[in-house]
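[1] Can you look at this prediction? I've put the sequence above it.
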Amino acid sequence: MGLFSALVAGSFSLGVRAANLIDPAAITVARFIIAAGVLAGIAALVPGRGRSRALLEAPWRYLLLGGAFAGYFVLMFEGLKTAPAVSASAVFTLTPIMAAGFGWLLLRQRMTGHLAAALALGGAGALWVIFRGDLAALTRMEIGRGEGIYLVGCALHALYTPLVRRLNRGEGPLISSLGTLVAGGILTAVWGWGALTATAWGALPAIVWITVFYVAVFASACSTMLVQYAALRLPSAKVMAYTYLTPLWVIGLEAALGRGMPGIAVLPGMLAILGALALLLGGDEPARSSSPVR
C-alpha cells in the first residue's frame, strides 16, 4: 500500500494537466482498456488453472466492483478540472474514514482505538489542507466544486475496498483485478459512448497520452492488484490509511515539475497527516471480520 500511494500520486500531478483536454469518461475507458490488456497479457504468461471459470463465476460481482472503480476515476478527472493536485490528494486521504464505515457495514470490521486515533488525526489534517488552513472557510464548509466532485468519487473508492473482500470467492488478485477492469471499461463505455466517439484521439496533445498510459499501467493495472492483495489481508480502514502518504508524494512531484511548494498555511495539516501515518505504522492489528475469505 506504500507503493500504491506513490503510484496514485503520479495520477494527480499528470491528471490535473490533462483533465481539461479530454472528457473524463473517454480517458477512463482508454485507461481501462489498456490496463485490462496488460493484466490479460500477464495472466496469459503466468501459469494458472481455472482462470476462465473464475471470471465467469457470478460475473455480477465484477459489475459492482467495476462500477465503483470506474465511478471513482470518472469523478476524479472531473474534479481535477478545477481542483489543485495537492488539494485533491488531500481529499483522497479522507477515504480511510469512509472505508472504515463501509468496512463495518459490509464486513462488521471493528476499529481499535489505535486505528481510530490515526484516522481522526489524518482526517483532521486532510481537512486543514483541503481548506488551505483557512479556519473561516472550514467553519463555513466552503469546499471547491472540484474537491466536492472528487469527494463523491473517493466515497466510491472507499466502498470498493471492503467490496473486494466481501465478494471474493477464492480468486487471486490478478483475476479479480482483470474482471474489475473489464467490467469497469464496459460500463464506462456504455455510459460515455458519446464522449468516447466524439474525442479526436489522433489530435490529442502528448501530455494526454502520457497521462493515459501512466494511469492505465501504474495507477490502474498495478494499483488495482496492490489494493486487491492488501484488501484480503488488512482491515479496510487500514488498507486505505496508507493514502496518507499520497499528498506528500504529490507535493514532491509538483515541486519537481516546477509548481513550487504549497503555502506555509497547509503545514499543520501535513504534519497531522504524517502523525497519522506514524500512528498507523506503530500498530499492526489483524483484520476483524465476520465474513471470512475463502
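    Nice, thanks for sending it over.
[2] Every contact and neighbour count from this point should use C-alpha atoms.
    Fine.
[3] all helices for the stretch 1-150 of the chain, in order.
    Under the criterion DSSP state H, counting those that start in this stretch, helices of the stretch 1-150 of the chain are mapped to 2-18, 24-45, 51-56, 60-79, 85-92, 95-107, 113-130, 135-140, 145-167.
[4] Comparison target below:
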Amino acid sequence: MNISKLRANIYVLFATFLVAGSFIASINLATVVNPISLTFLRFIGAILILLPLILSKAEYRNKVFSTIPRAMIISLFYSLYFMGMFEALKTTTALNTATLYTLVPLFTAILAFFIFKDHISFNKFIVYIVGLIGTIWVIFKADISLLINFSLNSGDYIFILGSISMCFYSISLKFLYKEGDIPIVIVFCTLIGGAIWMGLGLFIFNKSLDWNLIQGRLLYDMLYLIIGATILTVYFYQKSTVVLGPSKVMSYIYLNPVAVAILLLFIDNKAIELAVVPGIIISTIATFLLQRDKKVKV
C-alpha cells in the first residue's frame, strides 16, 4: 500500500469514528429538534464556518461557480439518504435501519462494478457477506431471537431506497471529480447544495426550524455535528474516495457499530458486551481485507 492509499485509509477511518460520534451527539438533540431541521442547521453552520476561508483565496473563489453544478448532484444523493431515513423512521425502527444500512458496502461494490468496471471476485464477495454478518452480530448483540423476529415493513423499503442514494453519493464523489478540483471547495459547494435540498425537505415535510430550542450543552453537541460530523467527514470522504474508490470507502460502514461501542466505552464508560466481541472482530477483519489491492487474493 503506497503513501496516498495509506493516508486515504486513515482519512476514512477518522471519518468513521466522527460519524459514530454523531450518533452519540444526536441522541439529546433529536428529542428537541426534528432531524431534517438539525441536518439543515448542520449544513448552514458548516457553510458559515467555511465561508471566510473560501473568500480569503482567489483560487477558491474562482472555483465555486464551476463546481456548484456537480456539487448539487453529489449533495442530492447525500440529502436523499437523510430524507429517506427520516421518512422511513415514521414506520420502522432504528434497529431495522441499522441492519439494512449494512447492505450499503455490497450495493456500492455492485454499482461500482457497472460504472467503474471494478471487478468483484468470488473471494471478495464472500468477504462482503462475512463483514455484513459481523456487523449484524454487533447490532443484534448476538441475540438470535431478535434476528429471527426481524421483518421488513413499508418504512424499510423507503430506507433501502435511501441507502441506495448513499451508494450513489459515494460513487458520484469519484465519478464527478475532475483533475484540478480543490477538495475544500467541493466540500463547500456540496454543503451549499445540501442546504438547498434540505431546505426543500423542510418545505415538503412541513417541518419547523425550532433552532431556538438548542441551548446549554446541546450547543456543544450541535457544534460537534457541524464541525466533526459534517465539515471533516465530508472532506475526509471526498479525499479518500478519489484515491480508494467508493467500494473500499463504503466498506468501512461495517465498522460503524464497532466505532460507536468504542466511543461509548471511552466517553460514557459503557463496557462492551462480551457477546458482541466476535462480531467486532469479524467486522474489523472483513473491512481491512476489503482494502487490499485487487491483485492480492483475499
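    Cool, got the structure. Please read all numbers here as calculations on a predicted model, not as lab measurements.
[5] Can I get the helices of the stretch 1-150 of structure 1 in JSON lines including mean neighbour count and distance to residue 247 of structure 1?
    Output for those, formatted as JSON lines (neighbours: other Cα atoms under 10 Å; distance: least, Cα to Cα, whole Å):
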{"stretch": "helix 2-18", "mean neighbour count": "22", "distance to residue 247 of structure 1": "7"}
{"stretch": "helix 24-45", "mean neighbour count": "20", "distance to residue 247 of structure 1": "22"}
{"stretch": "helix 51-56", "mean neighbour count": "14", "distance to residue 247 of structure 1": "35"}
{"stretch": "helix 60-79", "mean neighbour count": "23", "distance to residue 247 of structure 1": "15"}
{"stretch": "helix 85-92", "mean neighbour count": "27", "distance to residue 247 of structure 1": "5"}
{"stretch": "helix 95-107", "mean neighbour count": "23", "distance to residue 247 of structure 1": "13"}
{"stretch": "helix 113-130", "mean neighbour count": "22", "distance to residue 247 of structure 1": "9"}
{"stretch": "helix 135-140", "mean neighbour count": "11", "distance to residue 247 of structure 1": "19"}
{"stretch": "helix 145-167", "mean neighbour count": "23", "distance to residue 247 of structure 1": "14"}
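[6] Of those helices, which is nearest residue 249 of structure 1?
    helix 2-18 (5.8 Å; Cα to Cα).
[7] Report the aligned residue range of structure 2 for that closest one.
    Residues 13-29 of structure 2 are matched to helix 2-18 of structure 1 when aligned by TM-score structural alignment.
[8] once aligned to structure 1, how far is the matching stretch on average?
    Here the mean offset of stretch 13-29 of structure 2 against structure 1 after fitting is 1.3 Å, by mean Cα distance after the TM-score superposition for structure 1.
[9] Can you name the residues in contact with that stretch?
    Stretch 13-29 of structure 2 has contacts (Cα atoms under 8 Å, 6 or more residues apart in numbering) with 38, 214, 218, 221-222, 224-225, 228-229, 232-233, 236-237, 252-253, 255-257, 259-260, 263.
[10] Looking at the helices of the stretch 1-150 of structure 1, which is nearest to residue 193 of structure 1?
    Closest among those, using Cα to Cα: helix 24-45, at 8.1 Å.
[11] Quick one, which of the contacts of stretch 13-29 of structure 2 are buried?
    With neighbours counted using 16 or more other Cα atoms under 10 Å, the contacts of stretch 13-29 of structure 2 contain these buried positions: 38, 214, 218, 221-222, 224-225, 228-229, 232-233, 236-237, 252-253, 255-257, 259-260, 263.
[12] hang on, the earlier thing: out of the helices of the stretch 1-150 of structure 1, nearest to residue 182 of structure 1?
    Comparing the helices of the stretch 1-150 of structure 1 by Cα to Cα, helix 24-45 comes nearest, at 6.1 Å.
[13] Which strands or helices does that closest one pack on?
    Under the contact criterion of 3 or more Cα pairs under 8 Å, 6 or more residues apart in numbering; DSSP states H and E, helix 24-45 of structure 1 touches helix 60-79, helix 173-191, helix 193-198, helix 206-216.
[14] Check the mean deviation of the first one from structure 2.
    In other words, helix 60-79 of structure 1. Per aligned residue, helix 60-79 of structure 1 averages 3.3 Å (mean Cα distance after the TM-score superposition for structure 1).
[15] now the last one
    With both structures laid over each other, helix 206-216 of structure 1 and its partner residues in structure 2 are 2.4 Å apart on average (mean Cα distance after the TM-score superposition for structure 1).
[16] helix or strand right after that helix?
    Downstream of helix 206-216 of structure 1, the first helix or strand assigned by DSSP states H and E is helix 223-231.
[17] okay, and that next one goes to which residues in structure 2?
    Going by TM-score structural alignment: helix 223-231 of structure 1 matches residues 233-241.
[18] average offset between the matching stretch and structure 1?
    So stretch 233-241 of structure 2 averages 0.9 Å relative to structure 1 (mean Cα distance after the TM-score superposition for structure 1).
[19] one step back: redo the helices of the stretch 1-150 of structure 1 as TSV? Include distance to residue 264 of structure 1.
    As requested, the helices of the stretch 1-150 of structure 1 are exported to TSV (distance: least, Cα to Cα, whole Å):
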stretch	distance to residue 264 of structure 1
helix 2-18	20
helix 24-45	32
helix 51-56	50
helix 60-79	24
helix 85-92	13
helix 95-107	25
helix 113-130	11
helix 135-140	14
helix 145-167	20
